[in-house]
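>>> Okay, sequence plus prediction incoming.
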Amino acid sequence: MTRSPTASSPDRPDGPVLMIGAHPDDIDFNAAGCAIAWRAQGVDVTWCVVTDGQSGGFDADLDRAEVPAQRRGEQRAAARAAGVEDVVFLGLRDGEVADDPALRRELARVIRRVRPVRLLVHSPERDWSRVYQCHPDHLAVGAAALAAVYPEARNPFSHTELLEAGLEPHAVPETWLYGAPAPDLAVDVTAEAAGKEAVLACHVSQHDAAGGLITAARRAGEDAGAAAGMAAGRVAEVFQRVDTR
């Protein structure tokens, strides 16, 4: 039996937050409201983007060789709009991400540097009710990130070159998964909804003049709020919480 997620305000973490997305705009679509709220509360937030989104967009006339630089620029602008200053790009190719030791090492590297108390990332499980959340890159990044959380970021004997570089092991206390088939937390980001739309508007290569991405995000947020029992018109971002201490 599917359980409706519990509604919550964007509670202030007691330390840094790391958000990981497979493509530019993934973090923004799923968790920009939380990022805006936490930055306004003085929380350090880092965004880590695994690919440069070479396969995204809608313009068939665009030179694909120009896409990585464009999408990085859009992501930096979006981060600034959310108040996020620290953005990490891993530079993998869109559509070719694998849950392998190399990606786990790089995610463990970011975790050890940021030392987050809360990590947000794609769920590695498919949600058949929302197929767009099931992009293979999303699933691979989710699986690799959770492997980095446990055991690799906390294990001094995993990727010893990180320890030699001065990156001490770190255990992430909790991980929030977006795109999960069974979310248990709905964060009310109604107050941040306009700011989230401004963040998404920075991704000009991903939506046409009608603002399809922005409209879809608003509709998804309102649907999530309704599913959590919030009043009509409230906007939510939904997650599955995992204890990863």
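It's in. Residues are numbered from 1 along each chain as shown.
>>> Every contact and neighbour count from this point should use C-alpha atoms.
Will do.
>>> the helices in the chain, which residues?
For the chain, the helices defined by DSSP state H cover 26-40, 67-82, 101-114, 136-147, 160-164, 193-201, 212-227.
>>> How about the most centrally placed residue in the chain, nearest residue that isn't a chain neighbour?
For the chain, the residue sitting closest to the mean C-alpha position, by CA atoms, centre = their mean, is Ile27 at 3.2 Å. Using CA to CA, 6 or more residues apart in numbering and skipping the chain neighbours, the partner closest in space to Ile27 is Gly21 (5.2 Å).
>>> what's that neighbour in contact with, if anything?
Contacts for Gly21 (CA atoms under 8 Å, 6 or more residues apart in numbering) come out as Ile27, Trp47, Cys48, Val49, Val50, Val121, His122, His138, Val141.
>>> swap in Ala35?
By CA under 8 Å, 6+ apart, the residues touching Ala35 are Val45, Ala82, Gly83, Val84.
>>> How about Arg72?
Pro24, Asp52, Phe89.
>>> Return the member of the contacts of Gly21 nearest to Val189.
The shortest approach to Val189 among the contacts of Gly21 belongs to Ile27, at 14.5 Å (CA to CA).
>>> quick revisit: dump the helices of the chain to a markdown table, plus distance to Pro183.
Below are the helices of the chain laid out as a markdown table (distance: least, CA to CA, whole Å):
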| stretch | distance to Pro183 |
| --- | --- |
| helix 26-40 | 13 |
| helix 67-82 | 24 |
| helix 101-114 | 23 |
| helix 136-147 | 15 |
| helix 160-164 | 33 |
| helix 193-201 | 20 |
| helix 212-227 | 10 |
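>>> of all those helices, which lies closest to Leu185?
Closest among the helices of the chain, using CA to CA: helix 212-227, at 10.1 Å.
>>> and the angle for the closest one with helix 193-201?
On the basis of axes from the mean of the first three to the mean of the last three CA atoms, to 10 degrees, helix 212-227 is oriented at 140 degrees to helix 193-201.
>>> roughly how far out does helix 212-227 sit from the chain middle?
17 Å (CA atoms, centre = their mean, to the nearest Å).
>>> Flag every buried residue along that helix.
Leu213, Ile214, Ala217, Arg218, Ala220, Gly221, Glu222, Asp223, Ala224, Gly225, Ala226, Ala227 (16 or more other CA atoms under 10 Å).
>>> before we go on, here's another structure to hold up against the first:
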Amino acid sequence: MTDQLEPMPGDWQRALAIVAHPDDLEYGCASAVAIWTDAGREVSYLIATRGEAGIDSLPPAESGPVREREERASAAVVGVHTVEFLGHADGVIEYGTALRKDLAAAIRRHRPELVITLNPDDTWGGTYWNTPDHRAVGRAVLDAAADAGNRWIFPDTEAEPWAGVRWVAVAGSDSPTHAVDVTDGLERGVRSLMEHRAYIEALTTEDPEAYARNLIEGFAREEARRFGGRPAVTFRLFNH
């Protein structure tokens, strides 16, 4: 018998999703974002890089603006209208105090109750090695959520300390604890990923819609077994 996951908390109003690259949130998490914005909650995106090293056939100076445009269009599909890019170099993000400070400063500006990030573990499912950028950003987010509330850590940020983060939710975790029923957000999750057309077309010869639909619907169906048979996006939830 598969252990059933808890529903994600619903008593919050503002969330900030922080990931390394354009498209990180679209590989599954965006369907949950659509559910949240439908409920009147405010979700903003913070992307550490512009994804400029992600398309082999395009040099970074050309790829970066393309991927930034695709991410803004993708976010709009699921009701997100604030998308910020920190401009760290794609592929070589370093975990450390500089990154933690940038993220703490953003958390202080946005003042979220819920912070969302991506799997910071070494692997995906114990089989695929995770990228250095995902590991660095995910770990820094978990630390920065606490840093943001401590007035003596990074005291020179423009915004005042914010100790109001109640949870950090990690998407793509191998050991999730909570889930969101994305029945009503699944189609927008698919369309959100489809907005990354240049990236998808460089990645695969498969039709972009078929590629996006197979992935997003497949992920949600796979997680349904742990959430009462309902298509789901899962998270590992850390309390703050």
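Yep, that arrived. Just so we're clear, the structure is a prediction, and the values are computed from it rather than from any experiment.
>>> May I have the TM-score of the superposed chains?
For this chain pair, the superposition-based TM-score is 0.89 by TM-score structural alignment, normalised by the length of the second structure; 234 aligned residues with a CA RMSD of 2.1 Å.
>>> In the first structure, what stretch matches the longest strand seen in the second structure?
If you go by DSSP state E, the second structure has its longest strand at strand 232-239. The aligned range for strand 232-239 of the second structure in the first structure is 236-243, by TM-score structural alignment.
>>> The matching stretch vs the second structure, average offset?
Superposed on the second structure, stretch 236-243 of the first structure shows a mean distance to its aligned partners of 0.8 Å (mean CA distance after the TM-score superposition for the first structure).
>>> Lys196 of the first structure maps to what in the second structure?
In the second structure, Lys196 of the first structure lands on Gly189 (TM-score structural alignment).
>>> check contacts around the closest residue to its match other than its chain neighbours.
Leaving aside its chain neighbours, Gly189 of the second structure sits nearest to Ser31 (4.2 Å; criterion: CA to CA, 6+ apart). Neighbour list for Ser31 of the second structure: Val78, Val182, Gly185, Leu186, Glu187, Arg188, Gly189, Val190, Val233 [criterion: CA under 8 Å, 6+ apart].
>>> Can I get these in a markdown table including distance to Val66 of the second structure and neighbour count?
What follows is the contacts of Ser31 of the second structure, written out as a markdown table (distance: CA to CA, whole Å; neighbours: other CA atoms under 10 Å):
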| residue | distance to Val66 of the second structure | neighbour count |
| --- | --- | --- |
| Val78 | 19 | 25 |
| Val182 | 29 | 26 |
| Gly185 | 26 | 22 |
| Leu186 | 25 | 25 |
| Glu187 | 24 | 16 |
| Arg188 | 21 | 21 |
| Gly189 | 20 | 30 |
| Val190 | 19 | 26 |
| Val233 | 27 | 30 |
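>>> Just put the residues you listed in JSON lines and tack on distance to Met1 of the second structure.
Listed next are the contacts of Ser31 of the second structure as JSON lines, based on distance: CA to CA, whole Å:
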{"residue": "Val78", "distance to Met1 of the second structure": "34"}
{"residue": "Val182", "distance to Met1 of the second structure": "23"}
{"residue": "Gly185", "distance to Met1 of the second structure": "27"}
{"residue": "Leu186", "distance to Met1 of the second structure": "26"}
{"residue": "Glu187", "distance to Met1 of the second structure": "29"}
{"residue": "Arg188", "distance to Met1 of the second structure": "31"}
{"residue": "Gly189", "distance to Met1 of the second structure": "29"}
{"residue": "Val190", "distance to Met1 of the second structure": "30"}
{"residue": "Val233", "distance to Met1 of the second structure": "20"}
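>>> wait, which of those residues is closest to His240 of the second structure?
Once CA to CA is applied, the member of these that ends up nearest His240 of the second structure is Val233, at 21.4 Å.
>>> ok, that closest one - contacts?
Gly28, Cys29, Ser31, Ala32, Ala171, Ala179, Val180, Asp181, Val182, Phe219, Ala220, Glu223.
>>> at 6 Å instead, please
With contact taken as CA atoms under 6 Å, 6 or more residues apart in numbering, Val233 of the second structure is in contact with Ala179, Val180.
>>> quick one on the thing from earlier: aligned partner of the residue nearest to Ile27 of the first structure in the second structure?
Match for Gly21 of the first structure (TM-score structural alignment): Val19.
>>> One more: Ala144 of the first structure?
Aligned by TM-score structural alignment, Ala144 of the first structure pairs with Ala140 of the second structure.
>>> distance of that match from Ile116 of the second structure?
12 Å (CA to CA, to the nearest Å).
>>> just Gly185 of the second structure next, same as before
Counting by CA to CA, the gap from Gly185 of the second structure to Ile116 of the second structure is 17 Å.
>>> In space, what's closest to the equivalent of Thr37 of the second structure over in the first structure - neighbours in sequence excluded?
Using TM-score structural alignment as the criterion, Thr37 of the second structure maps onto Arg39 of the first structure. Of all residues not flanking Arg39 of the first structure in the chain, Gly83 sits nearest, at 6.1 Å (CA to CA, 6+ apart).
>>> With Val67 of the first structure instead?
Gln54 (5.6 Å).
>>> pretty sure that neighbour contacts Glu96?
No: Gln54 of the first structure is beyond contact range of Glu96, at 10.5 Å (criterion: CA atoms under 6 Å).
>>> Show me which of these two is the more surrounded one.
A count of neighbours by other CA atoms under 10 Å puts Gln54 above the other of Gln54 of the first structure and Glu96, at 20 against 10.
>>> Could I get the contacting residues of that one?
Val67, Pro68, Asp94.
>>> again, 10 Å this time
Contacts of Gln54 of the first structure were listed using CA atoms under 10 Å, 6 or more residues apart in numbering, and they are 23-24, 64-71, 92-95.
>>> between those residues, which is nearest Arg113 of the first structure?
Set against Arg113 of the first structure, the nearest of the contacts of Gln54 of the first structure by CA to CA is Leu92 (19.7 Å).
>>> Surely that closest one and Cys48 touch.
No: when contacts are counted by CA atoms under 10 Å, Leu92 of the first structure is not listed as touching Cys48 (11.9 Å).
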